[in-house]
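Colleague: Here is my input, please return the structure:
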Amino acid sequence: MPVSDMTSKRCYYEVLGIERTASDDDLKKAFRRLAMKCHPDRCPDDPHAQEKFKEAKEAYEILGDGQKRAAYDQYGHAAFEHGMGGRGGGFNGDVGDIFGDIFSDIFGMGGGRGRARRGSDLRYLLELDLEEAVFGVDKQIEVPTLVACSECSGSGSEDGKTSTCATCRGHGRVRMQNGIFSVQQTCPHCAGSGKTVANPCRSCRGEGRINDERTLDVKIPAGVDNGDRIRLTGQGEAGPAGTVPGDLYVEVRVREHPIFTREGDDLYCEVPVRFAQATLGAELSVPTLGGEATVTIPPETQTGKLFRLRGKGVKSVRSGRTGDLLCRVVLETPVKLTARQRELLEEFESTFVGENAHTHSPRNRSWFDGVKQFWDRVTS
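Modeller: Below you'll find the predicted structure:
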């Protein structure tokens, strides 16, 4: 059982709002929450924010170190007074590094301790035909990028020898202290690798990478759409000597199709229909991505009507669901009429007379009724 504290300090577990049995992950999460809540920059109107933040930081510095946490559990705050711990005591873990890691995570200042800088991620815009996007395709692409130098195998050293960086002492990161804030950043001398070279490679001048063009095979899965991205791990830009490469993101752009447009997993197409076909009804052959299909046009079909062919759309790359093909009827006005065709149409049009003429044109009647109501409102 730990010795009870005789100081005015609050229990560190109480400060962070966790149990004594809390895991390291729970500890880190608790400090994250407090740091976000009590940071002075985020709470300019709270006069006690800085004190709360310092208290949380102190608690995390102790409990975040395994040795210090064990001492605190046994002796309480007394473990870090007058030589039993803390400054000049027997616990030599780098508390600043611990805090720097989590501070960096919270406020976006970079990665954790010793994490070397990696190569940049790249984006490649790949244009596909609709059929390629729907059914999938294997593509070969040429990507201009920085690649590992073959002469030094990416080490940057002519003779293959490296030494520990004197600036960061091999950690790859350096810590900067400003008041109560402690942040880490990539070592500027070794670019985060923790190593330096005394005899740089002549081909890459010690960088460990050179400009080149890489040929890659990319498998495009069936069902991809505009904006979808395919991640190729490690195929991005090579990192500085001794570090890992970035990733390549292949972003899909689908070319405009002469017949179909795509909305989600559904396809749309327009089907031109002659006047007589729309009036009397007809069976029409329409294209699909899998071949022809038949659409039955019932009598008195109006332009713009949609006919759905289920399962003739796109199979989703995510859900596996297959969309539909929706065919939109577009009524065509006949052109280049013969004399006989014109005569028949004139004769047909002459039958639309009398009081019942509107019964043959439902949209015409409703349109004129709307126009009449509009003018009545304008002139009243």
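Colleague: Every contact and neighbour count from this point should use C-alpha atoms.
Modeller: Fine.
Colleague: could you pull out the helices for the chain?
Modeller: 12-16, 24-38, 49-63, 66-75, 95-107, 130-135, 275-280, 339-349, 362-379 (DSSP state H).
Colleague: who wins for proximity to Asp265 among these?
Modeller: helix 130-135 (9.5 Å; Cα to Cα).
Colleague: Name the residues that touch that closest one?
Modeller: Residues from elsewhere that reach helix 130-135 (Cα atoms under 8 Å, 6 or more residues apart in numbering): 220-225, 254-257, 289, 314-315.
Colleague: Recalculate using a threshold of 6 Å.
Modeller: 222-224, 254 (Cα atoms under 6 Å, 6 or more residues apart in numbering).
Colleague: in it, what counts as buried?
Modeller: Across helix 130-135, burial judged by 16 or more other Cα atoms under 10 Å covers 130-134.
Colleague: any idea how far Thr351 is from Thr301?
Modeller: Remark: distance between Thr351 and Thr301 (Cα to Cα, to the nearest Å) = 20 Å.
Colleague: the more surrounded of those two?
Modeller: Thr301 (18 against 9; other Cα atoms under 10 Å).
Colleague: From Lys54, how far out is the more buried one?
Modeller: 75 Å.
Colleague: now do Asp138
Modeller: Asp138 is 56 Å from Lys54, by Cα to Cα.
Colleague: need the contact list for Met146.
Modeller: You called it Met, but residue 146 is Leu. Contact analysis of Leu146 by Cα under 6 Å, 6+ apart lists 209-212, 237-238.
Colleague: what's the neighbour count on the nearest residue to Glu292 once chain neighbours are set aside?
Modeller: Nearest residue to Glu292 in three dimensions, chain neighbours excluded: Val286, at 5.6 Å (Cα to Cα, 6 or more residues apart in numbering). Neighbour count of Val286, defined by other Cα under 10 Å: 14.
Colleague: run this one through as well so I can compare:
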Amino acid sequence: GNDLRTSIDITFEEAAFGAEKVVNVSKAVRCETCEGSGAKPGTQPQPCSECGGRGEVSYQQGFFAITRPCPRCNGSGQVITSPCSACGGSGQTRKRSQIAVKIPPGVDTGQRLKLAGEGEAGERGGPSGDLYVVINILPHEFFTRDEFDVICEVPITFVQAVLGAEIDVPTLEGKVKMKIPGGTQSHKIFRLKSKGLAKLGSYGRGDQLVRVIVEVPTKVSSEQKDVLKQFEAMNTKASNPMHHNFFEKLKNFFG
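Modeller: As a prediction, the model looks like this:
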């Protein structure tokens, strides 16, 4: 029978830990009335008179003997003289089926799962095709992925970046505490070992990469402005080495 293809949406967590899902598929199934034979109940397919039941015919073309499928029985070697009224002799009827799909941990968008024998039934009792289920992972509020690593961006305040802090970080298993050292720069990445996705077809898990984003205040009061100006006035080369080094190089470059 013919192979079929369908797609399924799953959550990020289902991709991480695996899941049992169900897909609805419209497909050709074996006719229950004739049990897939295509013949009216109480009758049997008969040997094809043109090919003698061999399913192929031969003819001479010059010095060569050519063999091809029999045009009368389409290569089956049998003809149905009394076709089944339910399927018209094809041995198939259409049905909408619910099929269970086991999602393995670690799958990614675009990957295909093969369900052997869950495709369309073969004609007149022939073997069924396969069903291919294409995975689509829905966007997550916090997480993206890079292969088996989970990536999460967490905003921190300017003060937390300067002084250090302990912050809450979402993971696939829930919130965890993570320490931010003083002097942390924006976009610095921290690694949480074995907090990523299961490695499909292998052992272990990936990591979670936490990228901290230093949020610069967009609205400040007069008092806050005064404090920041005092802070800026007390800045030294040691406290902002990148800033001072850049403008020192810029000054030397242009003379």
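Colleague: Got a TM-score for the pair?
Modeller: In this superposition the chains share a TM-score of 0.87, using TM-score structural alignment, normalised by the length of structure 2; 254 aligned residues with a Cα RMSD of 2.9 Å.
Colleague: could you dump the buried residues of helix 130-135 of structure 1 to JSON lines with distance to Lys68 of structure 1?
Modeller: Converted to JSON lines, the buried residues of helix 130-135 of structure 1 look like this (distance: Cα to Cα, whole Å):
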{"residue": "Leu130", "distance to Lys68 of structure 1": "62"}
{"residue": "Glu131", "distance to Lys68 of structure 1": "63"}
{"residue": "Glu132", "distance to Lys68 of structure 1": "60"}
{"residue": "Ala133", "distance to Lys68 of structure 1": "57"}
{"residue": "Val134", "distance to Lys68 of structure 1": "59"}
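Colleague: which one of these sits closest to Trp375 of structure 1?
Modeller: Leu130 (48.1 Å).
Colleague: Show me what that closest one lines up with in structure 2.
Modeller: Superposed on structure 2 with TM-score structural alignment, Leu130 of structure 1 falls opposite Phe12.
Colleague: Asp138 and Lys54 of structure 1 - which one has more neighbours?
Modeller: Taking other Cα under 10 Å, Asp138 of structure 1 and Lys54 do not tie; Lys54 has more neighbours (17 against 11).
Colleague: still on that earlier bit, buried subset of the contacts of Leu146 of structure 1?
Modeller: 209-210, 237-238.
Colleague: any chance you could map the strands in the stretch 51-200 of structure 1?
Modeller: Along the stretch 51-200 of structure 1, counting by DSSP state E, counting those that start in this stretch, strands occupy 122-128, 137-148, 163-164, 173-178, 181-186, 195-196.
Colleague: To Ala70 of structure 1, which of these lies closest?
Modeller: It is, among the strands of the stretch 51-200 of structure 1 and with distance given as Cα to Cα, strand 181-186, at 24.1 Å.
Colleague: chain center to the closest one: distance?
Modeller: 27 Å (Cα atoms, centre = their mean, to the nearest Å).
Colleague: Equivalent analysis for stretch 149-157 of structure 2, please.
Modeller: The chain centroid and the centroid of stretch 149-157 of structure 2 are separated by 23 Å under Cα atoms, centre = their mean.
Colleague: Now the residue positioned nearest the centre of structure 2: closest residue in space that isn't a chain neighbour?
Modeller: By Cα atoms, centre = their mean, structure 2 has its centre lying nearest to Thr109, at 2.5 Å. Among residues not flanking Thr109 of structure 2 along the chain, Asn136 sits closest, at 4.6 Å (Cα to Cα, 6+ apart).
Colleague: hang on, the earlier thing: need the winner for burial among the strands of the stretch 51-200 of structure 1.
Modeller: Most buried of the strands of the stretch 51-200 of structure 1, by mean neighbour count (mean count of other Cα atoms under 10 Å): strand 195-196, with a mean of 24.
Colleague: and that strand, which stretch of structure 2?
Modeller: Going by TM-score structural alignment: strand 195-196 of structure 1 matches residues 78-79.
Colleague: who touches that stretch?
Modeller: Under Cα under 6 Å, 6+ apart, the answer for stretch 78-79 of structure 2 is 45-48, 53, 73.
Colleague: export these to TSV and tack on distance to Cys152 of structure 2?
Modeller: Formatted as TSV, the contacts of stretch 78-79 of structure 2 follow (distance: Cα to Cα, whole Å):
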residue	distance to Cys152 of structure 2
Pro45	64
Gln46	67
Pro47	67
Cys48	67
Gly53	66
Cys73	62
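Colleague: Would you confirm that Leu113 of structure 2 contacts Val133?
Modeller: Yes. Counting by Cα atoms under 6 Å, Leu113 of structure 2 touches Val133, with 5.0 Å between them.
Colleague: picking up where we left off before, count the neighbours of the alignment partner in structure 1 of the residue nearest to Thr109 of structure 2 for me.
Modeller: Under the alignment (TM-score structural alignment), Asn136 of structure 2 maps onto Arg253 of structure 1. Neighbourhood size, Arg253 of structure 1 [other Cα under 10 Å]: 19.
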